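Asks: Below is the sequence, then the predicted model.
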Amino acid sequence: MKDVKVDPNEESPYECFQCGTIVHSAANPDQCPECGGEMRNRQVPLE
């Protein structure tokens, strides 16, 4: 696995674990705007 550099000033795609909604944001959204589920940064690999 390679390291992923994330620029905090650049927008990243965030995906909802529950419904799959994708949101582009510079900051990690707390909850999905559609269902309120947990969001993850798609640029950071899951382990």
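Replies: Yep, that arrived.
Asks: okay, CA-based contacts and neighbour counts for the rest of this
Replies: Will do.
Asks: in the protein, which spans are strands?
Replies: Secondary structure of the chain by DSSP state E: the strands cover 12-16, 22-25, 39-41.
Asks: hold the first one in mind and look at this next one:
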Amino acid sequence: MRDVDVNPDEESPYECFDCGTIIVASNPPASCPDCAGAMRNRRTPIE
């Protein structure tokens, strides 16, 4: 596995755990705009 260079100004895709909505944002969203569920950065692997 290789490390990913993180650029805080770069936009990242975020996915809702509940409804699957995907948005692209430069800052982590507090909650899903559609259902208010928790969001995750899709560039971060789930273990």
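Replies: Received it, and whenever you're ready, just let me know what you need. Just so you know, these numbers come straight off a predicted model, no measurement behind them.
Asks: TM-score of the superposed pair?
Replies: After superposition, the two chains reach a TM-score (TM-score structural alignment, normalised by the length of the first structure) of 0.90; 47 aligned residues with a C-alpha RMSD of 0.9 Å.
Asks: if we can go back for a sec, tabulate the strands of the first structure (CSV), appending distance to Pro33 of the first structure and mean neighbour count.
Replies: Converted to CSV, the strands of the first structure look like this (distance: least, C-alpha to C-alpha, whole Å; neighbours: other C-alpha atoms under 10 Å):
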stretch, distance to Pro33 of the first structure, mean neighbour count
strand 12-16, 9, 21
strand 22-25, 9, 16
strand 39-41, 10, 21
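Asks: Save those strands as TSV, and put in distance to Met1 of the first structure too.
Replies: Converted to TSV, the strands of the first structure look like this (distance: least, C-alpha to C-alpha, whole Å):
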stretch	distance to Met1 of the first structure
strand 12-16	20
strand 22-25	24
strand 39-41	17
